[in-house]
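Colleague: Turn this into a model:
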Amino acid sequence: MDLNADLGEGFGRWTLTDDEALLSVVTSANVACGFHAGDPATMRRVCEGAAVRGVRIGAQVSYRDLAGFGRRAMDVPRVELAAELTYQMGALEVFARAAGAGVAYVKPHGALYNRAVADEEQAAAVVNAVTAFARAFGRELPVLGLPGSALLRLAAAAGLPTVAEAFADRAYTPAGTLVPRTQAGAVLHEPDAVVAQALAITVRGEAATVTGAKVPVAADSLCLHGDTPGAAALARRVRAALESAGVAIGAFA
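Modeller: Now for the predicted structure:
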C-alpha cells in the first residue's frame, strides 16, 4: 500500500504542514503547485526533501484559489482549466528535476478533486493537462483519484495509468464518495478511528459509512491529510499499524 500526504501547503511566511516529519513516513508526496497553496521556495524545498528520502513527487493541482485553499467550487472552462493545470505540473517538474527526481503522478486537490468525481468536463480538463505534460516531457503520469470517478474513467480511456485512492481520515457516504467538508463529521479526528479505518480499507477492502453500513473500497494508495493537528504523529501511528498487520508499504509510482 502506498501512503500519500498533501505537502508544501504553505505560502510565504505561513506554513501549514510539517513537511519534514511527514516525508519520513509517507511514500508519495502530493506537492502543492502554487494555486491553492505553495510557492516556489516551498516547492523546491519539498522536492529536495522528497528526493533525498526516495519519496515520489506528485503534482497536486488545483483551481486558482489561494484565498479559499482550493476548496471553493469554481466554474472554469475546460480549455482554460487544462492550461492552468499544465502550468502547475510544469512548474513542479522544474523543481523536481533540479532535485534529481521528476514528477511521478498527478492528483487534483480539494474542490477540483471532488468535482472531477462526477463532472466529466472538469475531469476531462485534468486528463487533457496530463496528456499535454506527456507530450512536453515524453512520459505519461499516473492519475490518482477516487475509485469509480469520472476522472479515473476518462484517464483510463485516454491510455493513462490510474491509481485508486482511499482516505484514512475522511468519512464515506453509502455511495463510496467522500462526505462533503461542509457537513459535520466529514473529517475523522479521533486517532483510533483513523487507524481503524486505515486497517479496514487496507486489510478488508471496506470502510464504514456515516450511516454505519459498510461500503467496498478498493485502493492502491491511502491518503493521510497533512493539514490536520498532529498529522505527522498520526501518520506514523497509521503506518506502524499497517506494518504490524503485515501490510507492505511502498510507492505505486
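Colleague: contacts, neighbours, all on C-alpha from now
Modeller: Will do.
Colleague: distance between the helix ranked longest in the chain and the chain's centre?
Modeller: In the chain, with assignment by DSSP state H, the single longest helix is helix 78-98. Offset of helix 78-98 from its chain centre (CA atoms, centre = their mean, to the nearest Å): 16 Å.
Colleague: which helices and strands does it pack with?
Modeller: For helix 78-98, the elements it packs on are helix 40-53, strand 56-61, strand 103-108, helix 120-137, judged by 3 or more CA pairs under 8 Å, 6 or more residues apart in numbering; DSSP states H and E.
Colleague: got the angle for the last one vs strand 103-108?
Modeller: If you take axes from the mean of the first three to the mean of the last three CA atoms, to 10 degrees, helix 120-137 sits at 160 degrees to strand 103-108.
Colleague: Contacts for helix 120-137, please.
Modeller: Helix 120-137 is contacted from outside by 78-79, 81-83, 85-86, 89-90, 106, 108, 112, 115-117, 139-141, 150-151, 154-155, 158, using CA atoms under 8 Å, 6 or more residues apart in numbering.
Colleague: same deal with stretch 31-50?
Modeller: 6-12, 19-20, 23, 29, 56-70, 88-89, 91-92, 95-96, 99.
Colleague: and the residues you listed, which are buried?
Modeller: Buried members of those, scored by 16 or more other CA atoms under 10 Å, are 6-11, 19, 23, 29, 56-65, 69-70, 88-89, 91-92, 95-96, 99.
Colleague: What count of nearby residues applies to the residue nearest to G70 when sequence neighbours are not counted?
Modeller: Residue nearest to G70 in three dimensions, not counting chain neighbours: H36, with 4.7 Å by CA to CA, 6 or more residues apart in numbering. Burial of H36 is recorded as 24 neighbouring residues (other CA atoms under 10 Å).
Colleague: this one as well, want them side by side:
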Amino acid sequence: MREFIDLNCDMGEGFGHWALSEAPDEQLMPLISSANIAAGFHAGDPNSMDRVVKLAQQHGVGLGAHPGYHDLQGFGRRYIKTRSEELVNDIVYQVGAIREFGRRHGIALQHVKPHGALYMEAAVNEELSELMIDTLRRTCGEAIVFCMGISKTYEAAKRMGQPVVREFYADRDYDDSGSIVFARQVVRQDPAAIAEKCVRACKEGVVRTVDGNDIEIEFESICFHSDTPGALENGKAIRNALLDAGITIAPAATVLEKSV
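Modeller: Okay, here's the model as predicted:
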C-alpha cells in the first residue's frame, strides 16, 4: 500500500475570457498537491499563467509546466507530425514561461508534464523522449518529468538520470497493455467510483481495464483533469477517499523523497 501519493490536476486551461473547465482553478487548487499549468500553446495565456502560478504558491502546491502541441483550436489533442527538434523547442519555450512566472511569485518549478497528444506521442517515440529528457537535464535538471510507467519517456528518464514520476489516471480508462485509452470527448463519471478506483490502485496496485481484466499498475501520482465533466466533485471525492484510507497527499517531490 502506498503511504504517500501526489494528486495532480491540469490547470489554467482557458484562453483570454474563455475557460474550458467548469470548475474554477481557485476551487480545484486546494484539493491537489501538484498543478500542471497550461503554458500557452494548447491553452493558457500570460495572464492565466500568472494567476494560476500565484494560486499554486499560495496553497503550497508543486508548480508544473504543462506544454502541448501548438494547437489552441484542437486543445492539443490532435497529433501534429513534425520533427522532434521542433517539438522540444516548443517545450523549452513553454517550460520557460511557467518557470519565469514561478520566479516572479517565489515558487520553484517542480515538474514538467507534456499535455494530451504530445504526452501520448512522447510515450511511444523514443527519439522525442530522449531529446526532451536531454534538453530538460540541460535547462532544468531538477525538474521531475511526469509520464506513464509504460512509456519511452519513463525509460529515457530512468536511463538518463532525470527525476521521474509515474501517473495513475483517475478519470481515464486503461487497456490491457497498461496504457490509457485516449479520448477526445470525456463523459461524466461517478465520483465515488473514481475515488474507489484510486484507493484500490493505492492499496492493491491494480486497475480494472476496459476489457474487464485487473492489471498491475505502479505510480507515484494520481491525475484528474479539470476539463472532465464533474471535475470538482471528482477531485473532492478522490482527496477525501485517499485521506480516509490513511494515505498522505503530498507534492511529487516529497513523494519521491519518501520513496527512497
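Colleague: host element of A193 of the first structure?
Modeller: Taking DSSP states H and E as the criterion, A193 of the first structure maps to helix 191-199.
Colleague: How much space separates the residue mapped onto P174 of the first structure from the second structure from A123 of the second structure?
Modeller: The pairwise alignment with the second structure assigns P174 of the first structure to D176, based on TM-score structural alignment. Distance, D176 of the second structure to A123 of the second structure, by CA to CA, to the nearest Å: 16 Å.
Colleague: okay, these two: which has more neighbours?
Modeller: Using other CA under 10 Å as the criterion, D176 of the second structure and A123 rank with A123 on top: 22 against 16.
Colleague: Now do that one against A195 of the second structure, distance only.
Modeller: Per CA to CA, A123 of the second structure is found 26 Å from A195 of the second structure.
Colleague: okay, the angle between the longest strand seen in the second structure and helix 46-59?
Modeller: Secondary structure of the second structure per DSSP state E: the longest strand is strand 4-11. Interaxial angle, strand 4-11 of the second structure versus helix 46-59 (the same axes, to 10 degrees): 160 degrees.
Colleague: when you compare where strand 4-11 of the second structure runs with where strand 62-66 runs, what's the angle?
Modeller: On the basis of the same axes, to 10 degrees, strand 4-11 of the second structure is oriented at 50 degrees to strand 62-66.
Colleague: What residues in the first structure pair up with whatever helix or strand comes next after strand 4-11 of the second structure?
Modeller: Sequence order places strand 14-15 as the next helix or strand after strand 4-11 of the second structure, per DSSP H and E. Using TM-score structural alignment, the residues of the first structure aligned to strand 14-15 of the second structure are 10-11.
Colleague: likewise stretch 54-71 of the second structure?
Modeller: Against the first structure, stretch 54-71 of the second structure falls on residues 48-65 (TM-score structural alignment).
Colleague: Tell me the span between the first and last residue of the matching stretch.
Modeller: 25 Å.
Colleague: looking at this, Y119 of the second structure is in a helix?
Modeller: Yes. Counting by DSSP: H, G, I helix; E, B strand; the rest coil, Y119 of the second structure falls inside a helix.
Colleague: what residue of the first structure matches up with it?
Modeller: Matched by TM-score structural alignment, Y119 of the second structure corresponds to Y113 in the first structure.
Colleague: That match and R72 of the first structure: what is the separation?
Modeller: Noted for Y113 of the first structure: a distance of 11 Å to R72 of the first structure, by CA to CA.
Colleague: what's R236 of the first structure in contact with, if anything?
Modeller: R236 of the first structure touches V25, counting by CA under 8 Å, 6+ apart.
Colleague: Superpose on the second structure and give me the mean offset of the strand or helix carrying it.
Modeller: Assigned by DSSP H and E, R236 of the first structure belongs to helix 231-244. Average distance, helix 231-244 of the first structure versus aligned residues of the second structure after superposition (mean CA distance after the TM-score superposition for the first structure): 1.0 Å.
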